[in-house]
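> predicted model follows, preceded by the sequence.
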Amino acid sequence: MPTELEELVEFLHHGNTQIRQAAAEHLVGYSQSNVSLFKRNQLEPVKDLKLLVKDYAPIAKNALTILINISSDTEVLKSLAKDDALLETLLSRITVCQFTEYAAAEGRKLTASQNPKEQSANEIAMLLANMAKDDSLQRVLELKRDIPKELSTSKWAMDQLIDCFVKGAAGAYNKHADYDYLSYFFADLAKFPKTREYLTTPQEHDANIIPITKIQVFTDHASHIRRLGVASTIKNVAFLVPAHPVLLSNLNSDPSLPPPSIGANLLPYILLPLMGPEEYADEDTEGMLDELQLLEPDKERETDVEIMKAHIETILLLSTTKESRQVLRRVKVYPIIRECHLHVENEDVREACDRVVQILQRREEGEEEDMPGGVGSFGGDSGKMVALQNEEDEEERIVDIV
């Protein structure tokens, strides 16, 4: 005999809208603690929930919430991530302002007045972020689809999602959503080399814009979710060593780079969050990037420890080659890290700062002595080298949203 909950799950595909709505609403509370409930009969409830994503707004929101929660299960995750029809449904609903849809079980066409801007866009972004944890979702990078004309000029799904993230900040594109969780989607996809290459390569069809430059501008955004996701995306991108010259260059026309010779100018966006209102000596500011000088006296440093660590670890990754270290020294990264170490009490952040000093201030091969203010200048244990975790360890630390 099926239990009451098992009977309730059966109502997810009931023909009556009110019954479907009641079932989905009541099942939300069980989706975190009883994932097995939704795996019955070879994932039949999951199949029903995929259909309910296209149902009326209240039902769709509950269905998405359940899918977000149960996607922590590997079997469910693979079922979602490999479903091309579901992926297209999610992309259509998150990128298009208005659309026409059919009620899932009744086959009745909804009018525009009944179907305003997508009310569950944030939930869709969260589900996409979870789905990106499966390797199969790399196919988004090669996915072409109809162009949502109000949003983008590109036929590529990834371009459309980035445009949605940029234009949708703070409800600017859709009053029901801020699209902040797309930053977690980008962060998870940036674990894969193919995504890193895309994010750091000028796109000919988009005026040679480097995609990461659209994302990096949000490192000081008011939304904690957006800042954390962007910081994680940038850190994962920094694992691509061949892209470091592009990331570090601040020139729109840089003859040292391959055509179209455009730099991403990443450094100001990861260094500004580490800076407070401190004043620097003339010898420290000489050569410092223009964006980092003459800051307001009320400039506030990033307060979230995980975000600060992500930015500092990005600097560590960018210091992989001698040429990159020379750039970081030339633009005076060391004084900024020094002040961060002095004014932040968190030990993890201070340790990360020490690691940067160890790399930037130590002697290079052929040099006779360390840089001025070099190894051990922070005091305490700062003279001890701390190895950077390997790439796999770093990727596993990308934040989960469930």
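Everything's here; your move. The shown structure was predicted, so the numbers you read here are calculated from the model rather than taken from an experiment. Numbers count the residues shown, from 1 in each chain.

> only C-alpha atoms for contact and neighbour calcs from this point on.
Fine.

> hmm, residue 332 and residue 285 touching each other?
Yes: the pair residue 285 / residue 332 is scored as a contact, 7.1 Å apart, by CA atoms under 8 Å.

> which residues in the stretch 301-402 of the chain form helices?
Ranges of helices within the stretch 301-402 of the chain are 305-318, 322-330, 333-343, 347-361, 391-396, based on DSSP state H, counting those that start in this stretch.

> mind listing what's buried along the helix or strand harbouring residue 51?
Taking DSSP states H and E as the definition, residue 51 sits inside helix 40-52. Residues of helix 40-52 classed as buried: 45, 46, 47, 48, 49, 50, 51, 52 (neighbour count, 16 or more other CA atoms under 10 Å).

> I'd like the next helix or strand past it.
Next along from helix 40-52, by DSSP H and E: helix 57-70.

> so after that next one, what's the next helix or strand?
With DSSP H and E, the next secondary element past helix 57-70 is helix 74-81.

> report the angle between whatever helix or strand comes next after that following helix and helix 40-52.
Counting by DSSP H and E, the next helix or strand C-terminal to helix 74-81 is helix 84-95. Counting by axes from the mean of the first three to the mean of the last three CA atoms, to 10 degrees, helix 84-95 points 30 degrees away from the direction of helix 40-52.

> quick one, helices of the stretch 101-250 of the chain?
Counting by DSSP H, counting those that start in this stretch, the helices of the stretch 101-250 of the chain are 121-131, 157-167, 182-189, 193-199, 211-216, 224-237, 244-248.

> for residue 281, state which of the buried residues of helix 40-52 is nearest.
Residue 281 has its nearest neighbour among those in residue 50, at 59.5 Å by CA to CA.

> hmm, that closest one is touching residue 85, no?
No: judged on CA under 8 Å, residue 50 makes no contact with residue 85 at a distance of 9.3 Å.

> which of the buried residues of helix 40-52 sits closest to residue 141?
Nearest member of those to residue 141, counting by CA to CA, is residue 50, at 22.5 Å.

> got a list of what the closest one touches?
Taking CA atoms under 8 Å, 6 or more residues apart in numbering as the contact definition, residue 50 lies against 63, 86.

> try 7 Å this time
residue 86 (CA atoms under 7 Å, 6 or more residues apart in numbering).

> distance check, it against residue 39.
13 Å (CA to CA, to the nearest Å).

> the helix holding residue 51 vs helix 74-81, what angle?
Using the same axes, to 10 degrees: helix 40-52 against helix 74-81 is 30 degrees.

> centre of the chain to stretch 281-291, how far?
31 Å (CA atoms, centre = their mean, to the nearest Å).

> residues in contact with it?
Applying CA under 7 Å, 6+ apart, the contact partners of stretch 281-291 are 268, 330, 331, 332, 335.

> try it against this one:
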Amino acid sequence: MASELQELVSFLHDRKAGVREIALSNLVQFSKAGPDSEYDIFRYKNYQPIKDLKILARDRKASTVRDAETILSNLCDDDSFRELIAKDDDFLTLVLKQITDTNNANGDLACILLSNMAKSDSMSRIFSMNLENNGMNDMFKSSKIPNCLIDIFTFGTNHKINRFANYDYLAYFFADTSRFETGRTYYTSRQDYDSEIPLKKLLKFTTDESKARREGTAYTIKNCLFDIEKQMGLLKSKSILPAILLPLALPGNRGLDEEDINKLPPELKKLDSQQKIEPDIEIRITFLESVLLLCVTRQGRDYLRSNGVYPIVRELDKESKNDKVTDIVYRIVDMLMREEKPKDQYDSKSEKEQINAFLQLEDKENFASKLTIQNGDKAQSREEEDESDSDDQIIEVV
């Protein structure tokens, strides 16, 4: 079987187009990750099939490009394949041209491939790249690649720009590239060409019909909030908190009294009975983790209290009846409902030290379980508190 597959991948650079096409269509199934995966065949002759696939991705025939890029997208699950694909500047430029060509029949597939490539740290270079002229760029007001991608994602919903593509999967590209410091700086910085902050353009998609758009946007928001110094600027724009809370709010603000509702941002004061909470538990948790990140500073906690966040998450927990949701809601409530020290006794230096320690956490995905709450020289984690039975060991937020 191995020899037969090696022969099959060797046909990827056959002189006859028909032979290459047959080889491609038969190889798609072997590119998928899994316990019985055969994708090691693409390492044949020092990764020659990868080089062939990149060439075939430039073919004029849409079906050839589709099969070649499907295989390359699948192979990005493997670190070594992904690095070979993502570090190739010429190939990256090709994929970007395909996405920004609004007549491209494989536009969405190119978005998937780009998003998979974005799992490579080398993709941080995309924030310094400019769009090369391919004759299809009149719609773009900026030549900066990230600006082009944000705009095509924002305006390209429901095939409005390209009848073949809706660009939903770019949401995952934004999520993965917001892991980088350069990415977070871009998403949270006002751009010269339109005086807009890119992250704000994404906020309306937290309640979108597309799961890809909701999920990718949720992770992008969460990643950007790891830049603690940018949090209050984003909150004061009065758009990010409603975007996070809307997917968490119950229909008609069920369970909230008049006093609770009066504290809410305007966008949440008059929710009707058709309001839908986020149906996917993992996305809900991601939004809740964003709320928890906003609890890291005293300013953030005060802002959340004054905007009625506690009742929203309290009622969501009752509705969800999910252990993961309950755990993170417990952490949020713990941060928001404890008595703060008076502001004249507030130790901002201690808080900065706590924040710096928090930002050094290597495991950002599981940051919630590592978050500490400081009292003087002592910090205690949620797990340590859970092990304590005595009230006098509960610590106070500074």
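It's in. All figures in this text were calculated on a predicted structure; none of them were measured in a lab.

> sorry, back to before: got TSV for the helices of the stretch 301-402 of structure 1, with mean neighbour count too?
Listed next are these as TSV, based on neighbours: other CA atoms under 10 Å:
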stretch	mean neighbour count
helix 305-318	22
helix 322-330	16
helix 333-343	19
helix 347-361	21
helix 391-396	13
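
> where's the residue most central in space within structure 2 relative to residue 257 of structure 2, distance?
Centroid check for structure 2 by CA atoms, centre = their mean gives residue 175 as the closest residue, at 2.3 Å. Per CA to CA, residue 175 of structure 2 is found 36 Å from residue 257 of structure 2.

> state the distance from the equivalent of residue 297 of structure 2 over in structure 1 to residue 351 of structure 1.
The equivalent of residue 297 of structure 2 in structure 1 is residue 321 (alignment by TM-score structural alignment). In this view, residue 321 of structure 1 and residue 351 of structure 1 are 21 Å apart by CA to CA.

> aligned counterpart of residue 237 of structure 2 in structure 1, please.
Checking TM-score structural alignment: residue 237 of structure 2 goes with residue 250.

> which non-adjacent residue is nearest its match?
residue 265 (4.1 Å; CA to CA, 6 or more residues apart in numbering).

> not counting residues beside it along the chain, what's closest to the equivalent of the residue nearest to the centre of structure 2 over in structure 1?
Under the alignment (TM-score structural alignment), residue 175 of structure 2 maps onto residue 187 of structure 1. Excluding its sequence neighbours, the residue lying closest to residue 187 of structure 1 (CA to CA, 6+ apart) is residue 233, at 3.9 Å.

> the aligned partner of the one you found in structure 2: neighbour count?
Taking TM-score structural alignment as the alignment basis, one finds that residue 233 of structure 1 is matched in structure 2 by residue 220. Look at residue 220 of structure 2: counted by other CA atoms under 10 Å, it has 28 neighbours.

> I'd guessed residue 220 of structure 2 sits against residue 172; true?
No: counting by CA atoms under 7 Å, residue 220 of structure 2 stays clear of residue 172, with 8.3 Å between them.

> any residues in contact with both of the two?
If you check residue 220 of structure 2 and residue 172 against CA under 7 Å, 6+ apart, no residue is contacted by both.

> for residue 285 of structure 2, see how far away the closest residue to residue 170 of structure 2 other than its chain neighbours is.
Of all residues beyond its chain neighbours, the one nearest residue 170 of structure 2 is residue 111 (5.6 Å), with distances taken as CA to CA, 6+ apart. Applying CA to CA, the value for residue 111 of structure 2 to residue 285 of structure 2 is 25 Å.

> can you check residue 265 of structure 2 too?
21 Å.

> mean deviation, stretch 57-65 of structure 1 versus structure 2?
Here the mean offset of stretch 57-65 of structure 1 against structure 2 after fitting is 0.7 Å, by mean CA distance after the TM-score superposition for structure 1.

> where does that stretch end up in structure 2?
Stretch 57-65 of structure 1 maps onto residues 62-70 of structure 2, going by TM-score structural alignment.

> give the buried residues for the matching stretch.
In stretch 62-70 of structure 2, residues buried by neighbour count (16+ other CA under 10 Å) are 63, 64, 65, 66, 67, 68, 69, 70.

> just the residues contacting that stretch, thanks.
21, 24, 25, 28, 53, 56, 57, 58, 59, 105, 106, 113.

> quick check: buried residues in stretch 170-183 of structure 1?
Those would be 170, 173, 174, 176, 177, 178, 179, 180, 181, 182, 183, for stretch 170-183 of structure 1 by 16+ other CA under 10 Å.

> how many residues are close by residue 277 of structure 1?
Considering only other CA under 10 Å, residue 277 of structure 1 is surrounded by 13 other residues.

> check contacts around it.
Residue 277 of structure 1 touches 295, 296, 297, 298, 299, 300, counting by CA under 7 Å, 6+ apart.

> ok, for the aligned partner of the fifth one in structure 2, nearest residue in space, not its chain neighbours?
Read it as residue 299 of structure 1. Aligning on TM-score structural alignment places residue 299 of structure 1 opposite residue 275 in structure 2. Distances taken as CA to CA, 6+ apart put residue 251 closest to residue 275 of structure 2, at 4.5 Å, once the chain neighbours are dropped.

> looking for the alignment partner of residue 346 of structure 1 in structure 2.
Checking with TM-score structural alignment, residue 346 of structure 1 has residue 322 as its match.

> distance of the closest residue to residue 230 of structure 1 other than its chain neighbours relative to residue 7 of structure 1?
Distance criterion CA to CA, 6+ apart; nearest residue to residue 230 of structure 1, sequence neighbours excluded, is residue 183 at 5.5 Å. Distance of residue 183 of structure 1 to residue 7 of structure 1, given as CA to CA: 38 Å.

> same question, residue 299 of structure 1
Counting by CA to CA, the gap from residue 299 of structure 1 to residue 7 of structure 1 is 57 Å.

> check residue 193 of structure 1 too.
45 Å.

> which of these two has more residues huddled nearby?
residue 193 (15 against 12).

> name the nearest residue to that one, sequence neighbours excluded.
Per CA to CA, 6+ apart, closest to residue 193 of structure 1 is residue 240, 7.3 Å.

> give me the number of residues near that neighbour?
Neighbours of residue 240 of structure 1 using other CA under 10 Å come to 18.

> over to residue 225 of structure 1?
Count around residue 225 of structure 1 with other CA under 10 Å applied: 17.

> first to last residue in stretch 202-219 of structure 2, what's the distance?
11 Å.
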